[in-house]
Structures are given as C-alpha cells and as structure tokens.
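S.K.: what's the 3D shape of this:
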Amino acid sequence: MRLLPRLAFLTIFAAVSATADPAFWKHEWPDTDFEKTTITNWVEIMSGGPPKDGIPALTDPQFIPVDQESRIPDAEPVITVVIEGERPRAYPIRYLTWHEIVNDVIGEVPVAVTFCPLCNSALTFDRRVGDRVLTFGVSGKLRNSDMVMYDRETQSWWQQAIATGIVGELTGVELVTLPSWMESLAQFRERHADGVVMAEPAWNRPYGQNPYRNYDSSKRPFLYSGEMPPHDIPPLMRVVRVGGRAWPMDRLAEAGELREAGVVITWRAGQASALDAGRIAAGRDVGSVRVRDEGGADLPHDVMFAFAFHAFWPEGEWMLGE
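M.R.: The predicted structure is shown next:
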C-alpha cells in the first residue's frame, strides 16, 4: 500500500464514496453477515488499494536467537511481546510493514501481533474468542485510515485500533489486548539477552525499506476525511494512548517520565521511525515508550497518531499537563 498522488486519492475517494454500502461490499465478501454491524455510515469504509489478502498476513512465524540476528540494524523498531514463562519475542516492523498481522502462538497463548502503518498503531491481541481461536487476515479496507482486519473463521471485520468486531457475526466482540511495546532491536537485545527475533519471512518483499517515506512528517493523514485533533495538535504527532487518554509524545519526550492517572510512562531515545526515511534504519529518532502501572507491571497501550486517537476516541481525554 504505497502512498498515492493527491489526484489519485481524490479519484479513489469519489469512487468509494459513491459505492461504499453493504450491497457493494457483499459482492467481495459473500460469507460476511452484513446485517450485523456497528457501521452507520458506510462511506467510512474505504479501499486502501490492495484487495483482500493483497497484504498477506503471516501465520506460524519462525524465530532465531537475538544474538544471531545480524541483518537488522540496531535502531530499527520491533514489537516486543513478553508472556510469562516464555522467551521474549521481537517482531520487526520491517516485516510487519509489508504484512501488518502475524498470527502466532506463544506458549499456550494464541496472539495476533499487528501494525497499521497509516496510524502507527502497534497492538497485540489474544486470538481467543470464547472457545474459538481466530486467525486474522488483512481485509484491504480502511476506516479512519486504520486497518480493518478480518477473521478467517467467520469472515467478520475487526477494527484494529479498537480491537472490536464491526461487521459480521462477531460484531461488538472485543479482543483482549495484551501488553506489548515498540522499541529498537538494540533495546530489546539489551533487556532480553535470551530473547528471540522473528526470522525473515519467505516472501519477495524489500524488507527494511519504507514505502511510506516522509509520511509521519506530512500535514495530513492518508485516506482520512475526519476531524483533525483539537488543541492545535498536529494530526501526525505520535500520542501514547492508554484507554481513553492520550499523552502527546513531545510532552513525554521533554519530561522523560510522567506519572499521571495511575500510570507511569517513560521515554528513552534510540528507536528509528518506521515512517520517515526510505530505509527504516535511517529514520529519525522518535524514542521508545513503556507504560506501566504504579506497581511496575506493563500495561496495554498504543503509540498512535493524534488524528487516529481523535477519530476513535472523540470524547477522549488529552493529557496536556495544563
């Protein structure tokens, strides 16, 4: 999903606006129950370009010990997932940029590790819903510029940013979000010498390159027509979201640590932006964030763009320190 010129964007927007309704989508998704949905305005659902599974989600990834990983530069970001009793795992963004979802099993926990480049949203979910274990794929659809996932078992659609079913049999179901965080490979290696790193997938992709060059310094989000954030916050500023609260990254980076609303948020330099330079490793330093409770336990959170927080949490609380 490469960024398109402005003219192409306007053409796509006009076409999708004219055709985005349940009857239209049923042709592509004959096994999805469109009678069950939380969507009230189908114009919100847009094609991101690739069709269903055009961005191929991964299943059963392979791993190598972190001390044997030599091809990934130290500053490149990874998503770290730590399950008690299991070796810590790092999922490199250089792979998730091109696949967006990794279906994995850590110990006895089936997980989906996800990354939406257009929102910078990196979240890890438990794939169990009742007695089912779901397998997630990339629908090719966007809502508020955020990835719409789907599960292969019921063909229901899921909004990645809010971990909730939005169309189909599992509409309204919320996935359990697990603690995970983005940090540099060097920071992962420093903290988890016994950890493992996802090995390069067997797909023909230019791993390590960024197809969204200069995106996080753009003035406007891609394929987004909603409201911009309040308080003059740039739409593509990163914010740390914990529940319905958002802390602007510039405030956190200046403070180094914030203790508010029952959480402790820390920032340290050393992680390259995955959405800046043509090569991920050359991206500017955006720092790494950890979010813990007052007892030191890691908490589920997201480091997403401000426009996406405002889109999905329009009544959310902006932690501006005023």
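S.K.: all contacts plus neighbour counts: C-alpha atoms, from now on.
M.R.: Fine.
S.K.: for residue 270, which three-state class applies?
M.R.: coil (DSSP: H, G, I helix; E, B strand; the rest coil).
S.K.: give me the neighbour count for the closest residue to it other than its chain neighbours.
M.R.: Using C-alpha to C-alpha, 6 or more residues apart in numbering and skipping the chain neighbours, the partner closest in space to residue 270 is residue 287 (5.4 Å). A count of neighbours around residue 287, defined by other C-alpha atoms under 10 Å, yields 20.
S.K.: same question, residue 307
M.R.: Residue 307 has 28 nearby residues by other C-alpha under 10 Å.
S.K.: who are the neighbours in contact with it?
M.R.: By C-alpha atoms under 8 Å, 6 or more residues apart in numbering, the contact set of residue 307 is 221, 227, 228, 229, 235, 236.
S.K.: that one and residue 144: what is the separation?
M.R.: Residue 307 is 9 Å from residue 144, where distance means C-alpha to C-alpha, to the nearest Å.
S.K.: next one: residue 287
M.R.: Residue 287 is 25 Å from residue 144, by C-alpha to C-alpha.
S.K.: also residue 290?
M.R.: Distance from residue 290 to residue 144, by C-alpha to C-alpha: 26 Å.
S.K.: between these two, which one's more packed in?
M.R.: residue 144 (26 against 22).
S.K.: surely that one is in contact with residue 222?
M.R.: No - if you go by C-alpha atoms under 8 Å, residue 144 and residue 222 don't touch, sitting 9.3 Å apart.
S.K.: and the helices in the stretch 51-200 of the chain?
M.R.: 93-99, 185-191 (DSSP state H, counting those that start in this stretch).
S.K.: who's in contact with the last one?
M.R.: Spelled out, that is helix 185-191. With C-alpha under 8 Å, 6+ apart as the criterion, helix 185-191 contacts 66-67, 72-78, 80, 90, 92, 195, 270.
S.K.: again with stretch 61-81
M.R.: 88-94, 102-104, 113, 122, 124, 179-186, 188-189, 193-199, 201, 208, 270-274, 280-281.
S.K.: may I see the ChimeraX selection of the buried members of those residues?
M.R.: This is how ChimeraX selects the buried members of the contacts of stretch 61-81, with burial counted by 16 or more other C-alpha atoms under 10 Å:
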select :88,89,90,91,92,93,94,102,103,104,113,122,124,179,180,181,182,183,184,185,186,188,189,195,196,197,198,199,208,270,271,272,273,274,280,281
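S.K.: so of the contacts of stretch 61-81, which ones are in strands?
M.R.: Secondary structure from DSSP state E places 89-92, 102-104, 113, 122, 124, 180-184, 196-198 of the contacts of stretch 61-81 in strands.
S.K.: structure for this one too, so we can compare:
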Amino acid sequence: MRFLTLVAVFLAFLTGLAQAGPDIWRNEWPRTNFAINSVDNWSEILDGGPPRDGIPAISDPRFLRARNETRINEAEPVMTVEIGKATPRAYPIRYLTYHEIINDIVGGIPIAVTFCPLCNSGITFDRRTAKGTLSFGVSGKLRHSDMVMYDRETESWWQQATGEAIVGDLTGARLRMLPGWMESWGQFRARNPDGLVMAQPGFSRHYGRNPYAGYDSRNRPMFFSGEMPPHGISPLARVVRVGRRAWPLSRIRVQGGLQEAGVSISWEAGQASALDNAVIARGRDVGTVRVRDSRGRDVVHDVMFAFAFHAFWPDGIWMVGR
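M.R.: Presented below is the predicted three-dimensional model:
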C-alpha cells in the first residue's frame, strides 16, 4: 500500500498535479513508448507517492491448505479464483493491500489478481495476450485514483479498472477479465476446506492493518478531481459493475439480491470492509456479492466505488431502480 499519512498523500497529490507528464517520467521509464497512448490529458495521471515497484507485486506466491491457515480472521475479505478443475484459491486482501498485484498460474492459465484500494476495485485478469504472456508490476502512478499497472515485457502502462493498455507499444490492447469475486475468509473456507490460500509473503509489512482507516466513509476520494457520480450517490459508495452497468450495493443489500439485465446478483452478510477500521477484521460488514447468469455461471464483475465507475464509464447505465 502507499506508506504515507493522509496529509503526505495530499501533498503528493498537489505535487503530481503540477508535474504530471512524460517529460518527467522518461528517466524512470526509458523503455516506455510515450508517443503511443490513449490519454487525452496527461494531468489525469499522477504520481501516487511510492515510485515504480515501491509497492512490490508478487510473482509465484506460496500457498497452504485452507484448513491450516490460522492468521486470517473469519470476516476478512479474500479474492476467490476458481478456474476449471483447479483447486480453488483465495488471495487475502490483507496481502493485496500491500502488493496490489499477484502474478500466478491457476489451472494452466497465467493470471494477475489485482486490487486497487483507492477504488476498491478487485479484478482477476488472464495474462495471455496477442503479444505473449505478460507479467505485471505496480507503476506507482494513478489515473482517476485507480492503479496504473505496467507489464515487464514492454513497460506499457495498463489501467487496472478496465484492463486496457493506455500508454506504450501495447496501447489499445485489453486483458481478458476472469470471473471471480471477493468474499469473507470464513465463507471461502467453509465452501473449500481443502482449498488453497496464499501464504503470507516474506516482506516486512503490517499485514491485517488498513493504512487508510475510515477511507470508505470519506466525502471525497483521494487523488481525484473529476466529476462526482449522478443520482445523489456518494462517490465512495460501493457499486456492482457488470460491463457498463452499475448497481448500488445499498439497493442489492436492502432487496437481499435481485435479477435484472440478464444477471442474478446475490448478497450475503459476513464480509468486512477492507477500508473502514484500522484493523481489517474489524471493518463494518459490507457483505459478499456473487453475480451469475441465467445458467448459474459466474459472471465477470467488480465491486468498486461509484466515483471510479463514473470516471471510467461516464456514459454507463446506473441501475438505481424506480
């Protein structure tokens, strides 16, 4: 995560506004082709504090059986990946908070499990592209408060929320998103007692702590100066994004789930917010969402903050009900 106090982060934000642009980044990124990009305004991309790889992505993570894991509280969130007949895997948010990207291989498929704390966006990508299999790191840059990833092969920059390359030789390429979801550790373990859970990385970090205590109760997001979402929706309210549609989580929670636009969205209590209390396990209960199609198959989705959905899908459809 970004090891700064809120005051220092705000100062870094002001500095980024004044200095954003390729001219100041070329020394750090000599292999990135800035001449090819899809960025309308370079001031949208800011330095988030830590430099390139200052937030170290993980490759080749270690795992242990779910029944043998004792560090993680029942309510703590994990990102779940189930691919084919491969043993289900859980990637705890307590680790993703400090690493943001996990490069792994599941069922023979190279994947990147990603989590951007500032947008609450958790997405799993297939790392295979037309240009070969990529591995990803954290650039230290933010766009609309969302993590900008980079691939180590071409050093192109990728938007985490959309999976699209926005700067460099691979600009315009898109990563395939894989079905996955965030749930509580207790929910994963109850369903998969013989499943695998990522083991604690060998870094000196305060795993289990939330560096942004109270963040998802703020009036405005950090590192963001864009338009706020419509319909009176709080910018840091969670929404369930499926394609270009967004359902307010509050609506899903009140209704206990719903069926609309060809998908079934369920909600179950028991998952702590990773961005509330200073101790992740003590975060308020935001519940677990699953999205399935008419045949019961898991559907690609993201539970992200409303401001980020509006920033990346300004013409998106808001499923606010009647």
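S.K.: re the thing from before, nearest to residue 217 of structure 1, of the helices of the stretch 51-200 of structure 1?
M.R.: helix 93-99 (17.5 Å; C-alpha to C-alpha).
S.K.: check the mean deviation of the closest one from structure 2.
M.R.: Compared with structure 2 after fitting, helix 93-99 of structure 1 deviates on average by 0.2 Å (mean C-alpha distance after the TM-score superposition for structure 1).
S.K.: which strands or helices does that helix pack on?
M.R.: strand 77-81, strand 109-116 (3 or more C-alpha pairs under 8 Å, 6 or more residues apart in numbering; DSSP states H and E).
S.K.: in structure 2, what stretch matches that helix?
M.R.: On structure 2, the counterpart of helix 93-99 of structure 1 by TM-score structural alignment is residues 93-99.
S.K.: give me the spatial nearest neighbour of residue 217 of structure 1, chain neighbours excluded.
M.R.: Nearest one to residue 217 of structure 1, counting by C-alpha to C-alpha, 6+ apart, is residue 236 at 6.9 Å.
S.K.: that neighbour: what's it in contact with?
M.R.: Contacts of residue 236 of structure 1 (C-alpha under 8 Å, 6+ apart): 216, 217, 218, 219, 220, 221, 305, 306, 307.
S.K.: that's a helix at it, yeah?
M.R.: No - read with three-state DSSP, residue 236 of structure 1 is coil and lies in no helix.
S.K.: show me what residue 320 of structure 1 lines up with in structure 2.
M.R.: Match for residue 320 of structure 1 (TM-score structural alignment): residue 320.
S.K.: looks like residue 92 of structure 1 contacts residue 196 (just checking).
M.R.: No - Residue 92 of structure 1 is beyond contact range of residue 196, at 11.0 Å (criterion: C-alpha under 8 Å).
S.K.: show me what residue 132 of structure 1 lines up with in structure 2.
M.R.: In structure 2, residue 132 of structure 1 lands on residue 132 (TM-score structural alignment).
S.K.: sorry, back to before: name the element the match of residue 320 of structure 1 belongs to?
M.R.: Using DSSP states H and E, residue 320 of structure 2 sits in no helix or strand.
S.K.: re earlier: of the helices of the stretch 51-200 of structure 1, which approaches residue 162 of structure 1 most closely?
M.R.: helix 93-99 (18.6 Å).
S.K.: how about residues contacting stretch 124-137 of structure 1?
M.R.: Contacts of stretch 124-137 of structure 1 (C-alpha under 8 Å, 6+ apart): 53, 56-57, 81, 101, 103, 109-114, 149-153, 163, 175-180.
S.K.: now those residues: which count as buried?
M.R.: 56-57, 81, 101, 103, 110-114, 149-151, 163, 175-180.
S.K.: circling back: of all the helices and strands packed on helix 93-99 of structure 1, which one is nearest residue 8 of structure 1?
M.R.: Nearest to residue 8 of structure 1, of the helices and strands packed on helix 93-99 of structure 1 and by C-alpha to C-alpha, is strand 109-116 at 21.2 Å.
S.K.: ok, now how distant is residue 268 of structure 1 from residue 256 of structure 1?
M.R.: 7 Å.
S.K.: trace residue 117 of structure 2 over to structure 1, please.
M.R.: Aligned partner of residue 117 of structure 2 by TM-score structural alignment: residue 117.
S.K.: contacting residues around its match?
M.R.: 97, 100, 212, 275.
S.K.: of those residues, closest to residue 27 of structure 1?
M.R.: Among the contacts of residue 117 of structure 1, and counting by C-alpha to C-alpha, the member closest to residue 27 of structure 1 is residue 100, at 24.5 Å.
S.K.: quick one: contacts for the closest residue to the closest one other than its chain neighbours?
M.R.: Computed as C-alpha to C-alpha, 6+ apart, the closest residue to residue 100 of structure 1 that is not its neighbour in sequence is residue 115, at 4.9 Å. By C-alpha under 8 Å, 6+ apart, residue 115 of structure 1 lies in contact with 93, 96, 97, 100, 101, 121, 122, 123.
S.K.: please identify which pair of those lies farthest apart.
M.R.: Those two in the contacts of residue 115 of structure 1 that are separated most widely, counting by C-alpha to C-alpha, are 97 and 123, at 13.4 Å.
S.K.: okay, the two: which has more neighbours?
M.R.: Ranked by neighbour count (other C-alpha under 10 Å), residue 97 of structure 1 and residue 123 place residue 123 first, with 27 against 23.
S.K.: shouldn't that one be in contact with residue 182?
M.R.: No - using C-alpha under 8 Å, residue 123 of structure 1 is not in contact with residue 182; the gap is 9.5 Å.
S.K.: confirm that residue 247 of structure 2 sits in a helix.
M.R.: No - assigned with three-state DSSP, residue 247 of structure 2 falls outside any helix and is strand.
S.K.: give me the number of residues near it?
M.R.: If we define neighbours as other C-alpha under 10 Å, then residue 247 of structure 2 has 22 of them.
S.K.: also the one 4 residues further on?
M.R.: A count of nearby residues for residue 251 of structure 2, using other C-alpha under 10 Å, gives 15.
S.K.: which non-adjacent residue is nearest residue 87 of structure 1?
M.R.: residue 195 is the one closest to residue 87 of structure 1 (C-alpha to C-alpha, 6+ apart), at 5.4 Å.
S.K.: the one you found is in contact with residue 83, isn't it?
M.R.: No - in this structure residue 195 of structure 1 lies outside contact range of residue 83 using C-alpha under 8 Å: 11.5 Å.
S.K.: thanks a lot, catch you later.
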